[in-house]
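Peer 1: Build me a structure from this.
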Amino acid sequence: MGQFLSGAWALLLGILLLMLGNGMHGTLLGIRGEIEGFSTTEMSYVMSAYFVGFLGGSKLTPEMIRRVGHVRVFAALASFISACLILFPVVSDPWAWVVIRIIIGFCFSGVYVTAEGWLNNAASNETRGQALSFYMIVQMLGVIAAQGILLLGDPSGFVLFVIPSVLISISFAPILLSITPTPAFEQSKNMSFIDLWRVSPLGFVGIFLLGGMFAAQFGMAAVFGTEIGLNVTQIAMFVAAIYVGATATQFPIGWLSDRMDRRVLIMLVAVVAVFGGLAGAIYLESFEFLLVAAFVLGGTANPLYSLLLAHTNDFVSLEEMAGTSGSLLFINGLGAIVGPIAIGWLMGVFGPVAYFGYMSGLMAILALYAFYRMARRPAPSVDDTSSYTPIAPTSSPVAFEVAQIVAEEAQESDNER
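Peer 2: Below is the predicted model of the structure:
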């Protein structure tokens, strides 16, 4: 592992800078939208637009890489991100922001595809699982640290938009100067939605619900904070608490996942999320309770993403894993697009309390459906299940497929014993 880190530290540093810029701009937009007088509904479209672009980028970037190579794709897309971030304070129109967010989402997806391809190339079969874990931790730390940078300036000014632009620009250097381009990324053929539904109905439904859940956390947390009157420091702490929770619980839940019926664990984790959301809704005026609720929701929703991936792998063959990943990612993307729009509408009708009500509702549906699925077919033996591999919901198809490779290698290793 030391050999991997010595060769990949520059790449991980570049990814950290990327996540600092992305995590910072996502929260900043929610705060700045309130200052500009945008409605909750308008901001929900702005936040949803990122995931429209992200889904498109995940589909088109592999072809771009095949045409011109990793280095040119990475440099071009990261340059677009840096330029677009400067445009937000210049153009104070919600529909212009929607267009800019689509472009940024597209570009970030492509940047992740490229960076994760390099990461996979830098890892060996023995270190790939650990590399993916390091990558996820760096992602989370980047988003958490980004919330602290928000306190360095005035969100009504220009400086806080310049900082993420500079961070994205600086991220080029450690990546492009130290990494050898990988072969062109070959995208696997996706499993059809009908086949995926037949293989794992819980994985199908759960990943869609998690897409809406994560989009609410990633996109609408700052909008919610402005709606209830939190100041910039409190909003930054609230968003950071979500990702602290996601980082803290990922590995304990993963440990349990490999030792019990995953459907039971999915149901239990979802129930905890329901209560976390209800606590936030009931104690909406207590900032301390809001932090606890954010920690619980982040600490349940993000591990559920990896848990549902592992559960789905339990019912597909080794040859089908790669195709399954593409379909799951697309379904998750659809949920992420719908999520901010749905929660924006609900907050417009019922007020800020709908932020927690929406997420509790999604997790209640997941818990009930997991309970229903337990009655429909027996659980596979723990010895026959695939390995749990932590992966962040912000990951591209490359990281998704790397997770599948890790699970496949672990399953093959177990079969040889």
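Peer 1: Only C-alpha atoms from now on, for both contacts and neighbour counts.
Peer 2: Fine.
Peer 1: Helices along the chain, start to end?
Peer 2: With DSSP state H as the criterion, the chain has helices at 2-36, 40-68, 70-87, 94-122, 128-149, 159-176, 193-199, 201-227, 232-257, 262-282, 287-313, 321-350, 353-374, 397-416.
Peer 1: number of nearby residues for Leu119?
Peer 2: When neighbours are defined as other C-alpha atoms under 10 Å, Leu119 has 25 of them.
Peer 1: residues in contact with it?
Peer 2: Shown in contact with Leu119 (C-alpha atoms under 8 Å, 6 or more residues apart in numbering): Ala8, Leu11, Ala131.
Peer 1: For the residues you listed, which entry has the maximal number of neighbours?
Peer 2: Among these, the one with the most neighbours (other C-alpha under 10 Å) is Leu11, at 26 neighbours.
Peer 1: any idea how far that residue is from Leu141?
Peer 2: Plainly put, Leu11 is 15 Å away from Leu141 if you go by C-alpha to C-alpha, to the nearest Å.
Peer 1: Next: Ala370.
Peer 2: For Ala370, the distance to Leu141 equals 31 Å [C-alpha to C-alpha].
Peer 1: The two: who's more crowded?
Peer 2: Taking other C-alpha under 10 Å, Ala370 and Leu141 do not tie; Ala370 has more neighbours (25 against 19).
Peer 1: please give me the structure for this one as well, since I'd like to look at both together:
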Amino acid sequence: MSLTMSAPRSGALGVMPPLISMLIFVIGHGLLTTLLTVRMSAESASTFAIGMISTAYFAGLVIGSFVNAKLIIRVGHIRAYAAYASMLASVAIMYGLVVEPYTWAFLRLLGGFATGGLLVVIESWMLVSSSSENRGKVMAIYMILFYASLACGQLLLKYIDPLTLIPFALAAIAASLSVVPLSLTRVAMPEMGEPHPLSMIELIRLTPAGVLSSFMSGMVLGVIYGLLPLFFTQSGYDLDWVANLMAVVIVGGMALQYPVGRASDRYDRRLTLTALAAALAILSSIMSLMSYGAGGSNAMMALMIFLLGGVAFSIYPISLSHACDELQPEQVISANQGLLIAYSIGAMTGPLVEPAFVSMMGPKGIFTYFAVVSLALVGFLLWRRRVRTAVPLDEHQAYTLTTPNTPVMAEFDPRSDQDDSLNDEAASKEEKAA
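Peer 2: Just a heads-up that it's a prediction; the model follows:
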């Protein structure tokens, strides 16, 4: 999708309303993500049923990636945001009223669709309120606040009984309150163009390593979000520690992305991806041998889960950077959209596959699953390094922090601005000649 900047940007004040809305909404979203798994575990739902609920969420995101932009174009950003927030608030309340796996899977599908719509509005609004000079800074602030509020949502579980309606009501309140900052802003709404058609086959041909790495990243992160809390509860951790450890894995993902990304600028990114996948396999193998709950060390578990999050959350942005190295600047936005779809399909697949490992090996099967997925990625990347030469380091695009949220984040990517700057320069020369 593309955004037309038809109104003057209003600087920091223009960025504040969407950031505040995002903070409020994502705290509730973070609470709800882990709450659903904890509640289903308390209701003795099967691992497959919980995985199905997680899959439904990412299916909603995929559907939304094709539909939400057209809806927003039709009704405008504020009305669309209000509609999505109302849908999400209603879904949150329904979770607490009807506690049944298949009903929750349907509600989670709607929730994923609405969440994708909310994030498209927020991110496009931030885009129109920023400029090419400060867009990288805005993106970095957005990422930090996104992960911080997601972690805060996990910690709310420590103070709320998951067996009551209260946590679902709080998530609904957060979705509703997030409408207020955007509704009261005076910043002009962005004009959103029609989404560009995507060719996944062409993207796979151009950057197979980027596509598969994004898919595998989704297979891992989909399980981390949806089924890792289940492992913690099955291993004997109380609700406080489930919340703590989920917050730690997210903080780890936030903390290690930048140093890993900067290191990838200095080497073949496929080598960096291989190292990340190998590290994930090693960490997972070690964790499959550890003792948990009353028989283990909480501090050691927190350290290992921090490292696991840091490695797992770094794979997607490195995959995107690798793809950008192999593509022309004008292809970056479409590539971002395609890789996001690959990631989402992986996140749909993972929670359906992981229960097979748990059924054979018990709760620790989650780490065997991570190891198998990681080793498969290692093998593919090593093969790709043999059949295709690496992009020269002097042709690397600078690493950019990103999250696998919506296609709008591609508009923040400075790697997509290079062709625009060339066009602007050419236009300027034509004006002077005239």
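Peer 1: quick revisit: turn the helices of the first structure into TSV, columns for distance to Thr385 of the first structure.
Peer 2: Listed next are these as TSV, based on distance: least, C-alpha to C-alpha, whole Å:
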stretch	distance to Thr385 of the first structure
helix 2-36	28
helix 40-68	28
helix 70-87	35
helix 94-122	24
helix 128-149	17
helix 159-176	36
helix 193-199	14
helix 201-227	14
helix 232-257	10
helix 262-282	9
helix 287-313	8
helix 321-350	13
helix 353-374	16
helix 397-416	8
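Peer 1: closest one to Phe185 of the first structure among those helices?
Peer 2: Among the helices of the first structure, the nearest to Phe185 of the first structure by C-alpha to C-alpha is helix 40-68 (5.7 Å).
Peer 1: Would you mind giving the residues in the second structure matched to the closest one?
Peer 2: The aligned range for helix 40-68 of the first structure in the second structure is 47-75, by TM-score structural alignment.
Peer 1: what's the spacing between that stretch and its chain's center?
Peer 2: Distance of stretch 47-75 of the second structure from the chain centroid (C-alpha atoms, centre = their mean, to the nearest Å) equals 13 Å.
Peer 1: Mind reading off the mean deviation between that stretch and the first structure?
Peer 2: Taken over the aligned residues, the distance from stretch 47-75 of the second structure to the first structure averages 0.9 Å (mean C-alpha distance after the TM-score superposition for the first structure).
Peer 1: Name the residues of that stretch that are buried.
Peer 2: Buried positions in stretch 47-75 of the second structure, judged by neighbour count with 16 or more other C-alpha atoms under 10 Å: 47-65, 68-70, 72.
Peer 1: next one: stretch 204-217 of the second structure
Peer 2: Ile204, Thr207, Pro208, Ala209, Gly210, Val211, Leu212, Ser213, Ser214, Phe215, Met216, Ser217.
Peer 1: ditto for stretch 261-281 of the second structure
Peer 2: Using 16+ other C-alpha under 10 Å as the test for burial, stretch 261-281 of the second structure gives 261, 264-265, 268-274, 276-281.
Peer 1: For the most centrally placed residue in the second structure, which non-adjacent residue is spatially closest?
Peer 2: Per C-alpha atoms, centre = their mean, the C-alpha nearest to the average position across the second structure is that of Pro404, at 3.6 Å. Leaving aside its sequence neighbours, Pro404 of the second structure sits nearest to Leu340 (C-alpha to C-alpha, 6 or more residues apart in numbering; 6.0 Å).
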